[in-house]
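Asker: Below are the sequence and a predicted model for it; my questions follow.
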Amino acid sequence: MKDKIRVLVSNLPLPYQGIGSWTFEFNYFLEKNKFFDFVLSPNKEGDSSYIFSAKRKWFPGSQFVRQKALTDWVAKDYLSELLKIGQKKLPVQILVIDDQALLEAVCTIKTQLPQGSEIIFYYHGHALKLNPSLAHLTDKVFFLTEAGYLESLNINNEFTPEVHIVGNGVSSVIFHPLVADEKTSLRESMGFERKDIIICWMANSRPVKGIHLFGKLIPKLLELDPRIKIVTIGHEPNTLWENDRLFQIGKKTSQEVAKYLQLSDYYFFTSLWKEGFGLSLVEAIKCGNFILCSDNGGIKDVVSTYPNVHLIDKPNILNSWIEAFKEQLLKPNVDTKQQFQFSDFEEFYSLDSWEKRLKRGLA
């Protein structure tokens, strides 16, 4: 007999049709599991389980009546549906994904839900700052890394929720390393050569991802060795970067991204903010790249078990990246798969391992 009703609350439509980060793993979870009884999201193609709920925009002057605007307008759909679900008289376990306004709104109706109901917040940033009154009403917080939890503990005078380190998950079917012959074949099919030393960089155009610094690194990296070629993914093309050995390929699907990561040798992750996790970082690792990445936010936790990584502790200093890369170029070629077995790549932050961590947290 059912002892609780599980509800997933999202400000993005689920299942999600676009290119996303956590949306990909939740698409996987929802397709594989009948775990949540209800999913509240702005998906207009819903049914009795997937219920359309839209987060409305704040209106001018709403800051003066914030609480009422939040509950009676911004989060009205979600609260109305949750209260209907609460009428079933079973405790309601509510998982709010990465939206603090929705978390705050849901907490306002906690006393109106059946006894034993539980509110859980899945946070996809690094350090979480919560008002103590909100923290007291939040039963659990799911963090991406232990570093994120510890920094949250440090910046809050009171932090009362139970905590689980859930992380993220990446498809091992899409992202996986290739054996040498497969890698050579893929390179040749995509216009590269066996002898090329291929660097990959992937992010959007925001300065916090270090795009402006990587732009300054490009000529310095190319002059180190004539075999070096650079592939950049996910950002708007930059005419100042144009070079015969640089390929700006824009936004791609996960399957297309995987091919470029599989043919690459090095992955630069130049994040300049307190990174919550770094999903592309894991994708690059799972494809067998040597990683050069900022030691920022939760990144060190994410790469802690991977042997082929160089953490840059001064990521704003260009020479830190150049010297680290030169050091790797001077080393004998090492097949990363000799140090990290194929089974290790498969398990490394896989969707299946993430699913197990998520279910443990919701138990």
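Answerer: Right, received. Where do you want to start?
Asker: going forward, measure contacts and count neighbours with C-alpha atoms only.
Answerer: OK.
Asker: Check which helix or strand residue 268 maps to.
Answerer: strand 266-269 (DSSP states H and E).
Asker: The closest residue to residue 106 other than its chain neighbours: helix or strand, and which one exactly?
Answerer: The shortest distance from residue 106 to any non-neighbouring residue, by CA to CA, 6 or more residues apart in numbering, is to residue 79 (6.6 Å). For residue 79, the host element (DSSP H and E) is helix 76-86.
Asker: helices or strands up against the next helix or strand after that helix?
Answerer: Using DSSP H and E, the helix or strand that follows helix 76-86 in sequence is strand 92-97. If contacts are counted by 3 or more CA pairs under 8 Å, 6 or more residues apart in numbering; DSSP states H and E, strand 92-97 sits against strand 5-9, strand 118-122.
Asker: Ok, which of those comes nearest residue 141?
Answerer: Residue 141 lies closest, by CA to CA, to one member of the helices and strands packed on strand 92-97: strand 118-122, at 4.8 Å.
Asker: and that closest one with strand 5-9, angle?
Answerer: 30 degrees (axes from the mean of the first three to the mean of the last three CA atoms, to 10 degrees).
Asker: this is the comparison structure:
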Amino acid sequence: MILISQLELPSSKIGSWTTLYKNYLEGNHNIDYIICPEPETKFETVTYQYTSNNFIDKIKSKIYKKSHLSALSALKKILKKEENYNIQVVDNFKIVPDIVTLLQEKGFRENCKIQFFYHGFPPFLDREKGEQFFKNIDEMVLLTKDSYQAHLDFYASVPCKFSILPNGIDTSKFHPLETLKKQQLKESLHLTGKNVFLWCSQDRPKKGLDIVLELWKKNSFPDCILLVIGSSRNENLPGVSFLGRIPNSDLPQYYQVSDVYLFPTLCQEGFGLSLIEALSCGCYCIASALGGVPEVLHYGKLGKLIANPNSIPEWENAINEYLTLSENTYKLPKDLYSFEEWRKGMNHIINESKIF
């Protein structure tokens, strides 16, 4: 089993799939080799081949018109003709044709299966390139069934296996607090007596923070406070607290202290890891009905979906609706999005793809 990653693993950068692979590789896993840039720390249970992107590599890539020569060179060092391999690629569409060419030139294609993990939602390639891409791989792994349906609707032919593997989180860290403990946490963070709303993401226009801030500028919710995590803005808005970037280890307490999680994405999210972190901590979730989000929220059974997320009045109405409720009626089934279920799913996908 060979994993090819554009990012070092474990990664110093925050990301849903890098976090999942870190947790996976620290426990029971089925990966033998990782091809990636050299990380600061290493997993002891895998063999590494490192990629580089220095000046010489860039020159070679221009000459040979291949942007992944370093990864291909690392792959060649691993492959042996008498062995069978499963090659797992994460989100890197461009490298796949080069891998296929290498395997064909070396006579290894029949010895290898290529699994492609896609963490977006909509079809990434145009119809012509996409249909050729699916001929090159053996399996595409998506986050939701709705994404699979979007691919079926877009492409005339998808001649490879498809599997679905939803994201998972560490439920030992992300879990709800008992009422008294939540009150004590609110008190320690100076949030006593407030309805606490949370927005947590990278501050890019497509993440919808401006939609939420527009509501608080209207001062429509006087007994509510909005916590903003992940934004470096320094605006002085009544009822809004900009907390900047928070270490991953500290995030659970902010979900746990919050009553409502706002997920106003303006793009077709593949899944939304922060959404299930909030759900697992007992938050009432209000989210855009885009991409994989409706499936994650079981089409409204686990949270409030906003059909027109660019419409500020729809968000205002949804928040006011929450404020009239006596309790959060949305309950997350046990282990629905747990990391252990993700691990089982990953190991199943790997075992099913083995060449005997």
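Answerer: The structure has been received and is ready for your questions. Remember, it's a predicted structure, so these values are computed and weren't measured experimentally.
Asker: Just give the TM-score of the two.
Answerer: Between these two chains, after superposing, the TM-score reads 0.89 (TM-score structural alignment, normalised by the length of the second structure); 341 aligned residues with a CA RMSD of 2.3 Å.
Asker: Give me the helices and strands touching the strand holding residue 268 of the first structure, please.
Answerer: Using 3+ CA pairs under 8 Å, 6+ apart: strand 266-269 of the first structure touches strand 197-202, helix 279-286, strand 290-294.
Asker: which part of the second structure lines up with that strand?
Answerer: Aligning strand 266-269 of the first structure against the second structure (TM-score structural alignment) gives residues 260-263.
Asker: Mean distance between the matching stretch and the first structure after superposition?
Answerer: Superposed on the first structure, stretch 260-263 of the second structure shows a mean distance to its aligned partners of 0.7 Å (mean CA distance after the TM-score superposition for the first structure).
Asker: Pull the distance from that stretch to the chain's centre.
Answerer: 17 Å (CA atoms, centre = their mean, to the nearest Å).
Asker: if we can go back for a sec, in contact with the aligned partner of the residue nearest to residue 106 of the first structure in the second structure, which residues?
Answerer: Counting by TM-score structural alignment, residue 79 of the first structure corresponds to residue 72 in the second structure. By CA atoms under 8 Å, 6 or more residues apart in numbering, the contact set of residue 72 of the second structure is 98-99, 102.
Asker: Can you give me the neighbour number for residue 175 of the second structure?
Answerer: 19 (other CA atoms under 10 Å).
Asker: again with residue 89 of the second structure
Answerer: Neighbour tally, residue 89 of the second structure, other CA under 10 Å: 21.
Asker: my read: it touches residue 119, true?
Answerer: No - Residue 89 of the second structure is not in contact with residue 119 according to CA atoms under 8 Å; the separation is 11.3 Å.
Asker: Tell me how far residue 95 of the first structure lies from residue 157 of the first structure.
Answerer: 24 Å (CA to CA, to the nearest Å).
Asker: neighbour-wise, which of these two wins?
Answerer: Neighbour tally, residue 95 of the first structure and residue 157, criterion other CA under 10 Å: the higher count belongs to residue 95, 24 against 12.
Asker: Show the contacting residues for the residue of the second structure sitting at the aligned position of the more buried one.
Answerer: Aligning on TM-score structural alignment places residue 95 of the first structure opposite residue 88 in the second structure. The neighbourhood of residue 88 of the second structure, defined by CA under 8 Å, 6+ apart, consists of 1-4, 114-117.
Asker: are any of those residues buried, and which?
Answerer: 1-4, 114-117 (16 or more other CA atoms under 10 Å).
Asker: Now render those residues as CSV, adding distance to residue 44 of the second structure.
Answerer: As requested, these are exported to CSV (distance: CA to CA, whole Å):
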residue, distance to residue 44 of the second structure
1, 16
2, 15
3, 15
4, 17
114, 24
115, 24
116, 25
117, 24
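Asker: Give me the neighbour count for the nearest residue in space to residue 275 of the first structure that is not next to it in sequence.
Answerer: Nearest residue to residue 275 of the first structure, sequence neighbours excluded (CA to CA, 6+ apart): residue 297, at 4.7 Å. Around residue 297 of the first structure there are 23 other residues, counting by other CA under 10 Å.
Asker: what do you get for residue 334 of the second structure?
Answerer: Residue 334 of the second structure: 9 surrounding residues under other CA under 10 Å.
Asker: Spell out the secondary structure type for it.
Answerer: What DSSP: H, G, I helix; E, B strand; the rest coil gives for residue 334 of the second structure is coil.
Asker: and residue 348 of the first structure, what pairs with it in the second structure?
Answerer: Aligned partner of residue 348 of the first structure by TM-score structural alignment: residue 336.
Asker: Would you enumerate the residues in contact with its match?
Answerer: No contacts exist for residue 336 of the second structure under CA under 8 Å, 6+ apart.
Asker: orientation of the longest helix belonging to the second structure relative to strand 85-90 in degrees?
Answerer: Counting by DSSP state H, the longest helix found in the second structure is helix 339-352. Using the same axes, to 10 degrees, the inter-axis angle of helix 339-352 of the second structure relative to strand 85-90 is 140 degrees.
Asker: Could you list the buried residues of helix 339-352 of the second structure?
Answerer: The neighbour-count check on helix 339-352 of the second structure (16+ other CA under 10 Å) flags 339-343, 345-347, 349-350 as buried.
Asker: Check stretch 122-134 of the second structure too.
Answerer: Neighbour counts over stretch 122-134 of the second structure (16+ other CA under 10 Å) mark 122-123, 130-131, 133-134 as buried.
Asker: Could you find the closest non-adjacent residue to the most centrally placed residue in the second structure?
Answerer: In the second structure, the centroid-proximal residue (CA atoms, centre = their mean) is residue 16; its distance is 3.7 Å. With sequence-adjacent residues excluded and distances taken as CA to CA, 6+ apart, residue 16 of the second structure is closest to residue 273, at 6.3 Å.
Asker: Cool, thanks, talk later.
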